[in-house]
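Participant: Sequence plus predicted model, see below.
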Amino acid sequence: MTDSPTDHYPDVESVPTTPGWHLVRAPVTTDLNGMEVTLWVHVLQGAEPGPTLTVMSGLHGNEWHHLHAFKALRDGLTPDGLRGRLLLVPVANQVSFGPLRRHLNDDSDNADANRAFPAGATRHTWLAEQIATAVAERVLAHTDYMLDFHLGMWGATLGSTIVGTDFSDPLVRDQCRDLAFAFGTPMIYRSKVVAHFPGPRSSHGYAGEILRVPSCGSMLGGAGFDRDEERGWTEANARGVRNVLGYLGMTDEALVLPERFLVYETVQRVNPRVGGLLAPARLPERFGREVTADEVLGHVVSPYTLEPIETLRAPFDGYLAYWARDYPLRPGDWAYCVIPADHPATEWVEAPELVAPTVIPRRAAAPSKGRP
């Protein structure tokens, strides 16, 4: 059974156990313009019992290219053969998605919804915090595993899976690592998501450290590129979700993995200090391409004098982690990023043997101080 698009439930708890797709429309708050801020969750209830996987994106409103992969999953997955439940959140932050901006356009102290999860901090009623709290309490509190997508904005593309390495629970750390391998993107960025800003106030930090929910995130893809290239990123992201469903034992689907992975823990961004038009030295680019120290990656051209005003160079020998097409840049905008080849944590590894994990009991989040 699949609900009509006009049928919806107020929260995940209200969704029936009837196999099929169901829709949750959970109100969050009302904005000044009268718009109801809402969290939409597509729930696929499987035909058999099993764990719950949340697949989410859109905490940053300018990262939207995942929607193609999410649409393919919504159209292609059925309850037949699914053990457990899939929670699909295509747009976690509709307020930022409307104007296609990373942050909310308000005067709060914190306008980034992925820096506002309720990890024991005093709660405020700013929009970003209400949105992040709704995701935490209405979705993550009911999940066993999470995939959170943060793809490149228009003009820039990222190429890795990101995974936390410093959760206090070793079981969470191990299952996060295996989720990243199971997703199947050939490049894996191992990051200290708890120790580094914003710590447990990000989706990954909150899920792993506060709730003990293993997670990883796809950063594969961007918008504004060759259609075949974009289609390949979309297919790889959808394939990654199917891989994870298979790894978790939620389906019998076989994992499709590369022969080896480039695993790394540090990068250096090569982004402009001045604003202008990015003129790449090479297109198309390729994730993981070897670059040499001082290699010219691109130039920034003044839109007024039409002369080059900055040259972007590889800082050392390494591998290309992300890149961009020709597009207008402000200082610090996304252009290039290089993985150091000689760093001790940079290595090529073979695909590991992956065994379906045992679900880790979720930890209830401690009540936050202040107003919810």
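Facilitator: That came through fine.
Participant: Going by C-alpha atoms from here, please, whenever you check contacts or count neighbours.
Facilitator: Will do.
Participant: buried set for the helix or strand where residue 54 lies?
Facilitator: Counting by DSSP states H and E, the element that carries residue 54 is strand 48-57. By neighbour count on 16 or more other CA atoms under 10 Å, the buried set for strand 48-57 is 50-57.
Participant: how about these, which pair is most distant?
Facilitator: 50 and 57 (22.9 Å; CA to CA).
Participant: quick one, strands of the stretch 201-350 of the chain?
Facilitator: Ranges of strands in the stretch 201-350 of the chain, per DSSP state E, counting those that start in this stretch, are 215-222, 260-264, 268-270, 276-280, 290-291, 296-301, 308-313, 318-324, 328-329, 336-340, 347-350.
Participant: Which of those sits closest to residue 242?
Facilitator: Nearest of the strands of the stretch 201-350 of the chain to residue 242, taken as CA to CA: strand 215-222 at 13.2 Å.
Participant: for the closest one, packing partners?
Facilitator: strand 145-149, strand 156-164, helix 170-183, helix 227-247 (3 or more CA pairs under 8 Å, 6 or more residues apart in numbering; DSSP states H and E).
Participant: What angle do strand 215-222 and the first one make with each other?
Facilitator: So that's strand 145-149. Using axes from the mean of the first three to the mean of the last three CA atoms, to 10 degrees, the direction of strand 145-149 lies 20 degrees away from that of strand 215-222.
Participant: The longest one too?
Facilitator: Using the same axes, to 10 degrees, one finds that helix 227-247 and strand 215-222 are set 170 degrees apart in direction.
Participant: What residues of helix 227-247 count as buried?
Facilitator: Buried residues in helix 227-247 (16+ other CA under 10 Å): 230, 233-234, 236-247.
Participant: Of the helices and strands packed on strand 215-222, which is nearest residue 290?
Facilitator: Of those, nearest to residue 290 by CA to CA is strand 156-164, at 14.2 Å.
Participant: so the closest one versus strand 145-149, what angle?
Facilitator: Going by the same axes, to 10 degrees, strand 156-164 makes 160 degrees with strand 145-149.
Participant: now the helices and strands packed on strand 215-222 in CSV, with distance to residue 203?
Facilitator: Putting the helices and strands packed on strand 215-222 into CSV (distance: least, CA to CA, whole Å) gives the following:
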stretch, distance to residue 203
strand 145-149, 8
strand 156-164, 11
helix 170-183, 13
helix 227-247, 18
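Participant: One more to weigh against that first structure:
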Amino acid sequence: MSPAQLSVLVKHQEHCNIDSFPLRFGFSLKEDTECVLLLESKAKTDSKYKGRKVYEGTLIHPESDNYFPGTFVVAENNHRNVLVTAWRNDIDTEYYLSKVMQSLRESGVLTTGDLLAFHPRYKNNELTTHADLVLALSQNKSASQVRLIEQRAEAAVVETKARIEELEQQNQHLEMQVSTLKQQSELKDLLHEVRLTQATTSNGASSQDGKGSFWKGVSIALAIGVVAVGGIVAYQFMNEPVPSSNTTMLSEPPAGAITPDSALRFVDTHATVCGKVVQITDFAKGNYLNFDRMFPQTEFSVVIWKSDANHVAQDESLYTTYSNQNVCVTGEVSSYNGRAQIIVKNPHQLAVY
């Protein structure tokens, strides 16, 4: 069976044709062109932008009929499928590379000609990251030009990283909402069972017996609820995390420590924040330790990037050592989306009291 096909429009003055195609596929189209994608997978939702779909497939060059396998991001625009970007390698690496390429081109320090010249190195896996691109572009440039390239690239990386973190926080919020809705649904099911008990007894017995059976049903439902809650509490008690022998212990918060709800006033300063870790969540790039309140109500979080995991602990599961513990964290206070945070890169930044 032949693969499904999708007709896509490549706009010759936009990112895909000016940046992605030259570097990753070695060509650039001279005008807006309809191309054919041979699809190897069903569409996936682009986690970074709404309204975009991601396909694994092969692009057929409209003139040479050459085949270019890769990953393709498509957006619907005026009832037409427009190709936004395309890549060949790891999605996160390529995403940063795309943003840096676009920023450098818009600032005038990178041209489509440069990217076409870099294509053989990309194809041979010699130029696959934004750092590789900056290094290649910096060759034979003046010191001021190199500084401009590095500044533009760094700004693009920071912006992209912030965008990814924001979306991961949104996904975390949505997951919590789904969990809450599931609990509400289970409660509705329980109440429905009680009502069925009432209806059954009303139809098959006297009014007095029906009332008795109804309240019996309520009692059973409540008993089940109490047992369930009790079981959860008992389980949590038995599995209460215990600080490891390597954990720094304090008898009390140090003098001068600040509270999580006041941390936002200390942005850009070195401080110690003390409070209770009530929630630990994973996201694609690492872990959040939320203090005093669960997301999204929390006003302060500890951030531990996966790239720093080996510096903080041998095993990321050790982060649960801090769950439901009173913890002090020391470091540079920064802010993200209106919340204060400290990025932890060293286990000595954390202490339990």
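Facilitator: Received the coordinates, thanks. Predicted model only: the values in this text are computed from it and were never measured.
Participant: TM-score of the superposition?
Facilitator: For these two chains in superposition, a TM-score of 0.25 is obtained (TM-score structural alignment, normalised by the length of the second structure); 157 aligned residues with a CA RMSD of 7.2 Å.
Participant: Give me the angle between the helix or strand following the strand holding residue 54 of the first structure and strand 215-222.
Facilitator: Counting by DSSP H and E, the next helix or strand C-terminal to strand 48-57 of the first structure is helix 66-76. Orientation note: helix 66-76 of the first structure sits at an angle of 110 degrees relative to strand 215-222 (the same axes, to 10 degrees).
Participant: could you point out which element follows helix 66-76 of the first structure?
Facilitator: strand 83-89.
Participant: Show the subsequent helix or strand relative to that next one.
Facilitator: With DSSP H and E, the next secondary element past strand 83-89 of the first structure is helix 94-97.
Participant: so what does that next one touch, helix or strand wise?
Facilitator: Applying 3+ CA pairs under 8 Å, 6+ apart, one finds that helix 94-97 of the first structure contacts strand 36-45.
Participant: try it again with 10 Å
Facilitator: strand 36-45, helix 127-138 (3 or more CA pairs under 10 Å, 6 or more residues apart in numbering; DSSP states H and E).
Participant: Select, out of these, the one closest to residue 87 of the first structure.
Facilitator: strand 36-45 (4.8 Å).
Participant: Show me what counts as buried in that closest one.
Facilitator: Going by 16+ other CA under 10 Å, strand 36-45 of the first structure has these buried residues: 37-45.
Participant: Apart from its neighbours in sequence, what residue is nearest residue 329 of the second structure?
Facilitator: Using CA to CA, 6 or more residues apart in numbering and skipping the chain neighbours, the partner closest in space to residue 329 of the second structure is residue 350 (4.6 Å).
Participant: contacting residues for that neighbour?
Facilitator: Neighbour list for residue 350 of the second structure: 247-249, 272-274, 302, 312, 322, 327-331, 344 [criterion: CA atoms under 10 Å, 6 or more residues apart in numbering].
Participant: how close does it sit to residue 309 of the second structure?
Facilitator: 14 Å (CA to CA, to the nearest Å).
Participant: cool, and residue 281 of the second structure?
Facilitator: Residue 281 of the second structure sits at a distance of 14 Å from residue 309 of the second structure (criterion: CA to CA).
Participant: Look at those two and report which has more neighbours.
Facilitator: More crowded of residue 281 of the second structure and residue 309, by other CA atoms under 10 Å: residue 309, with 19 against 15.
Participant: for the helix or strand harbouring that one, packing partners?
Facilitator: Under the criterion of DSSP H and E, residue 309 of the second structure resides in helix 309-312. On a contact count with 3+ CA pairs under 10 Å, 6+ apart, helix 309-312 of the second structure meets strand 300-305.
Participant: tell me which strands and helices the strand it packs on is in contact with?
Facilitator: Using 3+ CA pairs under 10 Å, 6+ apart, strand 300-305 of the second structure sits against strand 270-283, strand 286-291, helix 309-312, strand 326-336, strand 339-343.
Participant: what do you get if the cut-off is 8 Å, keeping everything else the same?
Facilitator: Strand 300-305 of the second structure packs on strand 286-291, strand 339-343, going by 3+ CA pairs under 8 Å, 6+ apart.
Participant: Need the ones you listed in TSV (columns: mean neighbour count and distance to residue 122 of the second structure).
Facilitator: Output for those, formatted as TSV (neighbours: other CA atoms under 10 Å; distance: least, CA to CA, whole Å):
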stretch	mean neighbour count	distance to residue 122 of the second structure
strand 286-291	23	29
strand 339-343	22	33
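Participant: any chance of those strands in TSV, with distance to residue 183 of the second structure too?
Facilitator: Output for those, formatted as TSV (distance: least, CA to CA, whole Å):
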stretch	distance to residue 183 of the second structure
strand 286-291	22
strand 339-343	28
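Participant: Nearest to residue 207 of the second structure, out of these?
Facilitator: Among those, strand 286-291 sits nearest to residue 207 of the second structure (CA to CA), with 52.8 Å.
Participant: Next, the angle from that closest one to strand 339-343.
Facilitator: Counting by the same axes, to 10 degrees, strand 286-291 of the second structure lies at 120 degrees to strand 339-343.
Participant: State the distance from residue 97 of the first structure to residue 182 of the first structure.
Facilitator: Residue 97 of the first structure is 29 Å from residue 182 of the first structure, by CA to CA.
Participant: So between these two, which is more surrounded?
Facilitator: For residue 97 of the first structure versus residue 182, neighbours defined as other CA under 10 Å are more numerous around residue 182 (26 against 20).
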